[in-house]
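> For reference, the sequence and a predicted model appear below.
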Amino acid sequence: MEATILNSRFEKVAIIDRFKSFIWTDRYQENGDFELYLTLDMDGVFPYLVNDYYLQNDDSVHMMIIQGMLLETNATDGPTIKVIGYSLESLLKRRIIWDNTTLGGNFQDGIEKLINDAIIAPSKSERKISNFIFKKSTDSRITALTIDAKYEQHENLYEAINSLCVEKQIGFKVTLNENKQFEFELYKGVDRSYAQQLTPYVVFSPSFENLNNTSYLDSKEDYANVALTVGEDGDTQTLSGNPLKITKEVTRDGETQEQLSGMHRCEIYVDAGSITSEDEDHKMSDAERLKVVAQKGKEALAEKPHTISMDGDVDPHTMFVYGRDFKMGDVVQIENDYGIKGTSTVSEFIMSQDSSGETSYPTFTDFVSADDNRIPVGS
């Protein structure tokens, strides 16, 4: 791996091609990060390891922001530098939702409003990032989505967008375009599994010698499929003076009545007390308020999934190459040493290099088994 350091004007100021170790991670629905270890004498890059400078890696479309540097010395190894940072998506963490905001209608338009209000065209000019733009997706899998949500003024922008994208099973990214603009985009990966015939297959399997040391996880430790979501009706008061509650039971999409009953029913409580009919700019109807309360429940359920994932080591130089043959969010075909096979989404990709060589570690989530041999509900 090789990294280029850019200054605050996006000018290339140094190249890092010698290091003790380098770990670079891209993610589908979260910001990525990097961790870099160097010795003080490596190519004289120390003066350029400055907070808020940028790092580029030719093997990734993402750009990282340097966020910390630690210089340590010891008698055995001499001076060592540890540098850490996060990808451009982390810029969203620097903003909160400034005013109470209600979203309804088209999903992408709702995300754009959140970003416009916080970064692109905020009412308070100091909050504006001048080179930040929103790139509209034309993918029908995104443009057809809808939203009904309400956010309080103190909520973090990154957390709100992350929750919405996880619930809708789409990704988001911020990249630097050719005009030196931070370009936010919603996206969904390409299906490269055996389930389709439009794109070339991408298959990871020990039999192809491109997936080794696999780890398979099937966990319902934090799983929930029913959310009792409760909000307050700000208009109507009881005789005791307390607001009446509006309650919405939200269930996980795609589950049968049998899966939502008996011992298979896993409940959580979601406090949506901030959602009232009153707002500075908009008075919600009962139907609108119920939709917003339900959205809070859906987001909470999305954070408590039945987790089925697989990861392993891949050779970064043979057969299927990240960024060329498959990208973040793509659906690929996978199989491990024990014959567990199916389709899965590339949700994370770690590139690592040290004195022992270069290795890549993809993480595959949302696994769908080709031969589901799990015991069915009710057996």
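Arrived safely, thanks for sending. Residues are numbered from 1 along each chain as shown.
> all contacts plus neighbour counts: C-alpha atoms, from now on.
OK.
> Let me see the ranges of the helices in the chain.
For the chain, the helices defined by DSSP state H occupy 107-115, 140-143, 157-168, 286-302.
> which residue packs closest to D148, ignoring adjacent ones?
Spatial nearest neighbour of D148, excluding adjacent residues (Cα to Cα, 6 or more residues apart in numbering): G104 at 4.5 Å.
> typo on my end, it should be I66
Counting by Cα to Cα, 6+ apart, G85 is the residue found nearest to I66 once chain neighbours are left out, at 4.4 Å.
> about what we covered before: now for the residue nearest to D148: which residues touch it?
Residues near G104 by Cα atoms under 8 Å, 6 or more residues apart in numbering: G110, T146, I147, D148, A149.
> how close does E30 sit to T146?
Applying Cα to Cα, to the nearest Å, the value for E30 to T146 is 21 Å.
> who's in contact with the residue nearest to P305 when sequence neighbours are not counted?
Once flanking residues are discounted, P305 sits nearest to Y223: 5.1 Å by Cα to Cα, 6+ apart. The contact partners of Y223, by Cα under 8 Å, 6+ apart, come to C266, K304, P305, H306.
> I'd like to know which of these are buried.
Those of the contacts of Y223 that meet the buried threshold are C266, P305, H306, by 16 or more other Cα atoms under 10 Å.
> Tell me which residues touch the second one, please.
If I follow you right, that is P305. K220, D222, Y223, A224.
> right, and Q56 touches I65 too?
No. Look at Q56 against I65 with Cα atoms under 8 Å: they stay out of range, at 9.2 Å.
> the more surrounded of those two?
Shown here are Q56 and I65; by other Cα atoms under 10 Å, I65 has more neighbours (24 against 21).
> okay, now the one to match up with it:
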Amino acid sequence: MNIKLLDKNYDVLGELDNFYSLIWHRKYFDVGEFQLTAKPDATLLETKYLYRPDAIETGRVERVESLQDETGATQFVLSGRFLESFLDDRIIIPTYTTTTERQAGPIIADLITRNVISPADTARKITNVRMGMVASTSKVAALQVTYNNLMEYVYELCLQCGCSVGAVYDFDTNQIEFRVWNGKDRTQDQEENSWAVFSDTYDNINQIDYYKDSENYKNFAYIAGEGEGSARIVETLNEVGAGEDRREMYVDARDLRMEDENQNPISEPVYRTILKQRGKEKKASWAVVENVDCEISVYNKSLIYKQDYDLGDISTVQYTGLGITVEKRITECIETWENNALSVNTIFGEDYLNFWKVSTHK
């Protein structure tokens, strides 16, 4: 594999095809990260970006370290996140309000455009960034947001609506294109895409770890907005009945105002809808955690990585030895290159989203 080393202007400093290891950690509901370990080279000290022609992601170097291995030999370690991390450098200003139902995708595109691509304050603009494809997504009723970290908020919406955000660097045009995209459904209940079934029966799983945790699970929220005391407007988000199954949380939404960024008043019914949306955003991080962590053989020809399955796809995982069958999204792919050999560790599960379904084999 060949890696192009780019400077801060995206000009090529050199190429690297001989390194100790590369960990390329791709994520669906968060920005991915990487770590490159190589022989000492002055070029690496000037490197700001790692470009892989075979990957859709581009690395943004944020840390450079000089370390010694067990033999005393010096190594350079470059690490950082992918280009989506540019969103982490911006907060959402001015206030952004929607008062009618809209898809999450265009909202995310608006937020990126207003804070990165074409902000009112031109000093906030990143010159080689544009907005690209915006896939169809689920809808949100209404929302209001201001001063939130742009990256954190965008991924909150992605987590709620099942989509993702990508930043794709075009080496030929020197442009970064942000996209809102969806993984493919590869479960056996659909016919649009080929199926992806990972099973010990098919011998395409080397190792599997299963994890489920409901300790922090919440299903009822009190969202408190404007006002004081008994006059404070409080909305509820109820996704359960009553009794011992009810697990409550409190969301302080005093920052949400009954007016938009242009000081136009917002009616109380719409304001309550905005409060409920804030509750949905916060609740997404307080749901049941269920993950299946698999080491998948990339040399197994029954399912080819990035062709028959990829990051974001909803697939089926079966492990008869544990009695587990789940249909879950691939939320992380950890590529590890060592000695010119690739291994991929794949994590299935939304991390903070409710699990799709589990059937037990007896």
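Thanks, I have it. Note that the structure is a prediction, hence the values are computed from the model and not measured.
> Can you give me the TM-score here?
Remark: TM-score between the superposed chains equals 0.89 [TM-score structural alignment, normalised by the length of structure 2]; 352 aligned residues with a Cα RMSD of 2.3 Å.
> hmm, back to that, can you find the partner of the residue nearest to P305 of structure 1 in structure 2?
Residue pairing (TM-score structural alignment): Y223 of structure 1 is matched to Y217 of structure 2.
> that older thread, what separation do you get for the residue nearest to D148 of structure 1 and Y322 of structure 1?
G104 of structure 1 sits 37 Å away from Y322 of structure 1, going by Cα to Cα.
> contacting residues for the most centrally placed residue in structure 2?
Centroid-nearest residue in structure 2: F29, 1.9 Å away (criterion: Cα atoms, centre = their mean). F29 of structure 2 is in contact with Y155, C158, L159, C163, S164, T331, E350, counting by Cα under 8 Å, 6+ apart.
> redo that, cut-off 7 Å
With contact set as Cα atoms under 7 Å, 6 or more residues apart in numbering, F29 of structure 2 has these partners: Y155, C158, L159, S164, T331.
> check contacts around the first one.
What that stands for is Y155 of structure 2. F29, D30.
> how far away is M1 of structure 1 from F326 of structure 1?
Counting by Cα to Cα - M1 of structure 1 and F326 of structure 1 are separated by 19 Å.
> burial count for the alignment partner in structure 1 of G243 of structure 2?
For G243 of structure 2, the aligned residue in structure 1 is G262 (criterion: TM-score structural alignment). Using other Cα under 10 Å, G262 of structure 1 is surrounded by 10 other residues.
> dump the residue contacts of G262 of structure 1.
By Cα under 7 Å, 6+ apart, no residues touch G262 of structure 1.
> Kindly report the same for I108 of structure 2.
Taking Cα under 7 Å, 6+ apart as the test, what I108 of structure 2 contacts is V154.
> For it, what is the corresponding residue in structure 1?
Match for I108 of structure 2 (TM-score structural alignment): I111.
> just the strands in the stretch 1-150 of structure 1 please.
With DSSP state E, counting those that start in this stretch, the ranges of strands along the stretch 1-150 of structure 1 come out as 3-6, 12-16, 21-27, 33-39, 54-57, 63-72, 80-87, 101-106, 132-135, 146-151.
> Could you report the distance from the closest residue to F134 of structure 1 other than its chain neighbours to D139 of structure 1?
Leaving aside its sequence neighbours, F134 of structure 1 sits nearest to F184 (Cα to Cα, 6+ apart; 4.9 Å). Plainly put, F184 of structure 1 is 15 Å away from D139 of structure 1 if you go by Cα to Cα.
> More neighbours: which of those two?
For F184 of structure 1 versus D139, neighbours defined as other Cα under 10 Å are more numerous around F184 (20 against 11).
> how about the more buried one, what does it touch?
Shown in contact with F184 of structure 1 (Cα under 7 Å, 6+ apart): I133, F134, K135, K173, V174, T175.
> which pair in the residues you listed spans the largest distance?
I133 and K173 (11.9 Å; Cα to Cα).
> which one of those two has more residues nearby?
More neighbours surround K173 than the other of I133 of structure 1 and K173, with 23 against 20 (other Cα under 10 Å).
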